[in-house]
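K.L.:
3D model of this:
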Amino acid sequence: MIRKNQRFLTQLYILADFAFIQISFLLAWWLKFESGWVRFERPLPVEIYAFWSLVYGAIAVFIGILISLYSPKRKKRFSDEVLKLIQVHFTGLFVLLSLMFFVKQIDISRAYLFFYMIFNLLFIMLYRYFLKRSLKHLRKKGYNKQFVLIIGAGSIGRKFHDNLKQYPELGYEIVGFLDDQRVWNQTEAVRYRPILGRVDQLQEILEKKLIDEVVLALPLDAHSRYAQIIATCEKIGVRTLIIPDFFDFLPARPYFDNFAGMPMINVRDIPLDLTGNRLAKRLFDIVFSLIAIIITSPLMLLITIGIKLTSKGPVIFKQERVGLNRRRFQMYKFRSMRTLPEGAVDNGWTTENDPRRTKFGTFLRKTSLDELPQFFNVLAGQMSVVGPRPERPYYVEQFREEVPKYMVKHHVRPGITGYAQAHGLRGDTSIEDRIEHDIFYIENWSILLDVKIILRTVVNGFVNKNAY
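P.N.:
Sure thing, here's the model as predicted:
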């Protein structure tokens, strides 16, 4: 039943993609040649446009099949799907233009093609988003479930059981465990699914029960049993997934590499290590910071006047922070505190009712307006709009010894706002929680995630009770 449902969904996605491509053709044709909104030019017959739209639909679907756009999406993020859609339609456009050039069909309106591609991406992204949300809602209600058997009732298997229970929208139901030694006590029997038998009873269990996936959660010393377990699952036709005993050392989205002909797990795969991703993020940072500086320049002028009228000292406060690849830089802020005596060093946290703050500075810090000059740090390439917040060298040296994985944050440029800050982790909050959020951001970066963080920062407001 599950496989039939999956085939149906795959066919639905293919047909819907093709249908929305043709709807995009009709809308682009109307907008360019019939609406009167765009300068009219004598078009080729509509039949020619319709023919090439059908050709393009076939090209896009074929490319989508090649890059696994129509593979099962239950475990996939929507942002990954968006990236594949962009890849499909840009590649498809290149193939379409190449074919049209080859057959000397070069009189297609460029404005029409622009509208056509925009509508294609927009409509397909929207319908896929709402379909994905609808499927999650149905799975949460108990429809279209997949059934999972966990081999190993030790700490790894129990942790996977607890984690999976937190994502009911994925539509997975745990049937039970197989384990040779463990027996649930009374408390565990209430909390966990039952232990159905020993590991060597796997084939018998798979033949009796409806199971779609088997998750191996065995310790390293059981490595010799993997081959037989996997062979049994493949004999029955059940998918097998392996949770390595050292999963705590791995990133959220491990990357498999090939080195000297051997598959290897990259312990810290970072999307921003790729040149294309770095360029995309840098371009986004430059454009966004320029727009932000232009829009907020009147406000920055008013803040400058306010600082000058309310306290003595410079308008801009410079402080050394640790950034990308542990390099130090001067981070800019509007001064919110009284100037220190000459030679004094400030290594203290800002606290609630801190006597060092000026009255106007308290307002600036509460509203985060003191951070505005950091857009100039972004233009200079020292910071990004979104990223882990940078810290002073004194605290970096302290935290690197006390907080596991603290230094991972320095693999990317620090940001004005970040995933942790968008979730309320500012000021006097847990360093461990912030690092956990920072590492999630680093390992799951995408332009869409940056936009989401910025929107969340704006929607939640800049005022924060933990900002002192």
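
K.L.:
switch to C-alpha atoms for all contacts and neighbour counts from now on
P.N.:
Noted.

K.L.:
Now do the helix or strand where residue 263 lies: distance to the chain's middle.
P.N.:
When secondary structure is defined by DSSP states H and E, residue 263 falls within strand 262-266. A distance of 23 Å separates the C-alpha centroid of strand 262-266 from that of its chain, computed with CA atoms, centre = their mean, to the nearest Å.

K.L.:
Run through the neighbouring helices and strands of it.
P.N.:
Where contact means 3 or more CA pairs under 8 Å, 6 or more residues apart in numbering; DSSP states H and E, strand 262-266 is packed against strand 255-259.

K.L.:
And the strand it packs on, what does it pack against?
P.N.:
If contacts are counted by 3+ CA pairs under 8 Å, 6+ apart, strand 255-259 sits against strand 262-266.

K.L.:
Contacts for the strand it packs on, please.
P.N.:
Residues lying outside strand 262-266 but in contact with it, judged by CA atoms under 8 Å, 6 or more residues apart in numbering, are 254-258.

K.L.:
With neighbour count and distance to residue 32 added, can I get the residues you listed in a markdown table?
P.N.:
Shown next, in a markdown table, are these (neighbours: other CA atoms under 10 Å; distance: CA to CA, whole Å):
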| residue | neighbour count | distance to residue 32 |
| --- | --- | --- |
| 254 | 15 | 46 |
| 255 | 14 | 45 |
| 256 | 12 | 47 |
| 257 | 12 | 47 |
| 258 | 10 | 49 |
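
K.L.:
Kindly indicate which of these lies nearest residue 356.
P.N.:
Ranking the contacts of strand 262-266 by separation from residue 356, with CA to CA as the measure, puts residue 254 on top at 45.6 Å.

K.L.:
re the thing from before, and the contacts of strand 262-266 as a markdown table, adding distance to residue 4?
P.N.:
Formatted as a markdown table, the contacts of strand 262-266 follow (distance: CA to CA, whole Å):
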| residue | distance to residue 4 |
| --- | --- |
| 254 | 30 |
| 255 | 30 |
| 256 | 30 |
| 257 | 33 |
| 258 | 35 |
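
K.L.:
Out of those, which is nearest to residue 360?
P.N.:
residue 254 (47.0 Å).

K.L.:
which residues does residue 45 contact?
P.N.:
Contacts were defined as CA under 8 Å, 6+ apart; by that measure residue 45 touches no other residue.

K.L.:
what does residue 357 give?
P.N.:
Here residue 357 is in contact with 336-338 (CA under 8 Å, 6+ apart).

K.L.:
at 6 Å instead, please
P.N.:
The neighbours of residue 357, taking CA atoms under 6 Å, 6 or more residues apart in numbering as the test, are 336-337.

K.L.:
What of residue 232?
P.N.:
Contacts of residue 232 by CA under 6 Å, 6+ apart: none found.

K.L.:
The structure of the following sequence is requested for comparison with the preceding one:
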Amino acid sequence: MQQAETTALTVSRVAVPVFPGPPLVASPPFSTGTKVEARPATRLLRRLDERFSGLTVLLVLADLLALAAALIVIGEVTLTPVVAAAAGLLLCCRASARVYRSRLRLSWFDDLPRELVAVTAAVGMFVVVGGLVFDLGRSMVPALQEVLVAALLGLLLRAGVFQIARVARRRFGHGDRTVVIGTGKLATDLTQSMLEHPEFGLRPVGLVCTGRGGDCDHIDLPVITEPLVPAVLRSRAASVVFACPDVPDEETLDAAIQVRRLGATVLIVPRMFELYHDGAGVERLRSFPLVRLPSDPTRRPTWWVKRFLDSAIALVGLALISPLLLVAGIAVLIESGRPIFFSQLRVGLDGEPFTLFKLRSLRPANDAEQQTLWSVAHDPRVGPVGRFLRRTSLDELPQLWNIVRGDMSLVGPRPERPSFVEQFSETHDRYAARHRVPTGLTGLAQVNGLRGDTSIADRVRHDNYYIANWSLWLDARILLLTVREVLRRGQH
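P.N.:
The predicted structure is shown next:
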């Protein structure tokens, strides 16, 4: 992607570059050969704060206190397994309804619909499972009383938690250190609202202002002129707000990807924000709607579940398919001789190279050809065995060992050779951004027919969509679709 030339606008204190330019665009940490990292202590603190904010801890403690008080109210001296199961179900439903989330606006009324949904779901599931499946009968009555009383007490305690949090934000400056990136009046008005209303939990520590439609003179904050990633690291910013709807999307998108990988919360003022409706993922700071981006996939607790499942499934898979690999290896040996397997350098997470293993389906003329020439369909060097291995994707199965080693994942963007990564990164926007998660044995692009000699631009869009929308369920869907695609190809 080519960058536009940088111009500068002089304000009262420093020369502020106009977007697009160095303040917004920096060398991304996912680029090949470039890896931007905070110090270990900084990373640890950010991860702890990201997963367990002070507000989240207080809300969970309030619910635990409500559950304990409910036992006293209903006269239960001991915590029976049935009551404990009902209490745990209530906490799980509250967590699923995201009542423990970090948020800007501390409103008891905003959370009331979520509270009612969580309690209704907990009671409904407990009645169905306990009454119909386990036939608990009258032993369910104390448990239901515990849930309902705890829910009522929890509502009262949450009002107190919000009041404590508001006081902490207003009087003691508790809140996220925030860098604001914006264009003129919109950025300065939003920053002024943060300064005047600290109860929303954003404490501006720096401003990138282009001066379009206004200037930064009346905001008493440092104006940032250095690349964004170092600025976020040095200012110890926990949040970055993008208030630049008239800046080209590719510029803000690249910058948002970078700072999100550092663990910072990313909030974006959307285009035509005056017409924006409150909804899931939309925060509101006074009259400004802010879209909160989800945290980077690799920083979520479910990512560790993904890694465990990857290793377990790959190990079991290798054990089950070992006879098949033996037969395929003998067929390769008979058709074209040794070696049966071949290794190739590929680019993985954060642009780090690794050695990928495959069953050999053709014999390249030399190593340089293997590393730099694109594999095409109907290559005359591919024999009947090689064609069968490619059509059924059996040649990819040795990559299960790469997954066990941690080089790859079951699902993710397909890995590519370094020479092609360099070439595609220069010609396709955000190709290098694919490397912010581990590469995969299969991926969203592949189950949508984008394998072999197909559009690189389409692959990039599918891969980045996968990363932005990652979940364990999406991985499961892609694996099931992969099985379907392999069976279809095997029939042709």
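
K.L.:
Overlay the chains and give the TM-score.
P.N.:
Aligned and superposed, the two chains score 0.50 in TM-score terms (TM-score structural alignment, normalised by the length of the first structure); 285 aligned residues with a CA RMSD of 4.5 Å.

K.L.:
returning to what we had before: report the inter-axis angle for the strand holding residue 263 of the first structure versus strand 255-259.
P.N.:
With axes from the mean of the first three to the mean of the last three CA atoms, to 10 degrees applied, the angle from strand 262-266 of the first structure to strand 255-259 works out at 140 degrees.

K.L.:
Farthest pair within the contacts of strand 262-266 of the first structure?
P.N.:
Farthest apart among those by CA to CA are 254 and 258. That separation is 13.3 Å.

K.L.:
Quick check: next helix or strand after the strand holding residue 263 of the first structure?
P.N.:
Moving toward the C-terminus from strand 262-266 of the first structure, the first helix or strand encountered (DSSP H and E) is helix 275-310.

K.L.:
tally of neighbours for residue 402 of the first structure?
P.N.:
Counted with other CA atoms under 10 Å, the neighbours of residue 402 of the first structure add up to 12.

K.L.:
One more: residue 418 of the first structure?
P.N.:
Look at residue 418 of the first structure: counted by other CA under 10 Å, it has 25 neighbours.

K.L.:
residues contacting it?
P.N.:
By CA under 6 Å, 6+ apart, the contact list for residue 418 of the first structure reads 386-388.

K.L.:
That one pairs with which position in the second structure?
P.N.:
Taking TM-score structural alignment, the alignment pairs residue 418 of the first structure with residue 443 from the second structure.

K.L.:
any idea how far its match lies from residue 143 of the second structure?
P.N.:
45 Å (CA to CA, to the nearest Å).

K.L.:
likewise residue 396 of the second structure?
P.N.:
As judged by CA to CA, residue 396 of the second structure and residue 143 of the second structure stand 52 Å apart.

K.L.:
ok, the nearest residue to residue 328 of the first structure once chain neighbours are set aside - how many residues close by?
P.N.:
With CA to CA, 6 or more residues apart in numbering as the measure, residue 322 is the residue that lies nearest to residue 328 of the first structure, at 4.5 Å, once sequence neighbours are left out. If you count neighbours by other CA under 10 Å, residue 322 of the first structure ends up with 23.

K.L.:
Residue 322 of the first structure matches what in the second structure?
P.N.:
Checking with TM-score structural alignment, residue 322 of the first structure has residue 347 as its match.

K.L.:
show me what contacts its match?
P.N.:
Under the criterion of CA under 6 Å, 6+ apart, the neighbours of residue 347 of the second structure are 353, 415-416, 418.

K.L.:
Just give me the closest of those to residue 131 of the second structure.
P.N.:
The shortest distance between residue 131 of the second structure and any of the contacts of residue 347 of the second structure, using CA to CA, involves residue 415 and amounts to 50.6 Å.

K.L.:
The closest one maps to what in the first structure?
P.N.:
When the two structures are superposed using TM-score structural alignment, residue 415 of the second structure falls opposite residue 390 in the first structure.

K.L.:
Test my guess that that match contacts residue 415.
P.N.:
No: checked against CA atoms under 6 Å, the pair residue 390 of the first structure and residue 415 is beyond contact range at 7.2 Å.

K.L.:
Count the residues that sit near residue 293 of the first structure.
P.N.:
Residue 293 of the first structure sits with 17 neighbouring residues when counted by other CA under 10 Å.

K.L.:
and residue 380 of the second structure, which of the three is it?
P.N.:
At residue 380 of the second structure the chain is in coil, as set by DSSP: H, G, I helix; E, B strand; the rest coil.

K.L.:
could you measure residue 165 of the first structure against residue 320 of the first structure, distance?
P.N.:
Taking CA to CA as the measure, residue 165 of the first structure falls 44 Å from residue 320 of the first structure.

K.L.:
Which strand or helix spans residue 241 of the second structure?
P.N.:
Taking DSSP H and E as the definition, residue 241 of the second structure sits inside strand 239-243.

K.L.:
How about residues contacting that strand?
P.N.:
Contacting residues not belonging to strand 239-243 of the second structure are listed as 178-182, 187, 264-269 [CA under 6 Å, 6+ apart].

K.L.:
Going by neighbour count, which of these comes out on top?
P.N.:
When the contacts of strand 239-243 of the second structure are compared by neighbour count (other CA under 10 Å), residue 179 ends up highest, at 29 neighbours.

K.L.:
Aligned counterpart of residue 363 of the first structure in the second structure, please.
P.N.:
Matched to the second structure by TM-score structural alignment, residue 363 of the first structure sits across from residue 388.

K.L.:
try residue 121 of the first structure
P.N.:
Using TM-score structural alignment, residue 121 of the first structure has no partner in the second structure.

K.L.:
May I ask which helix or strand encompasses residue 121 of the first structure?
P.N.:
Element membership of residue 121 of the first structure, judged by DSSP H and E, is helix 110-140.

K.L.:
could you pull out the helices for the stretch 101-250 of the first structure?
P.N.:
Shown for the stretch 101-250 of the first structure, the helices assigned by DSSP state H, counting those that start in this stretch span residues 110-140, 155-165, 186-191, 202-208, 226-236.
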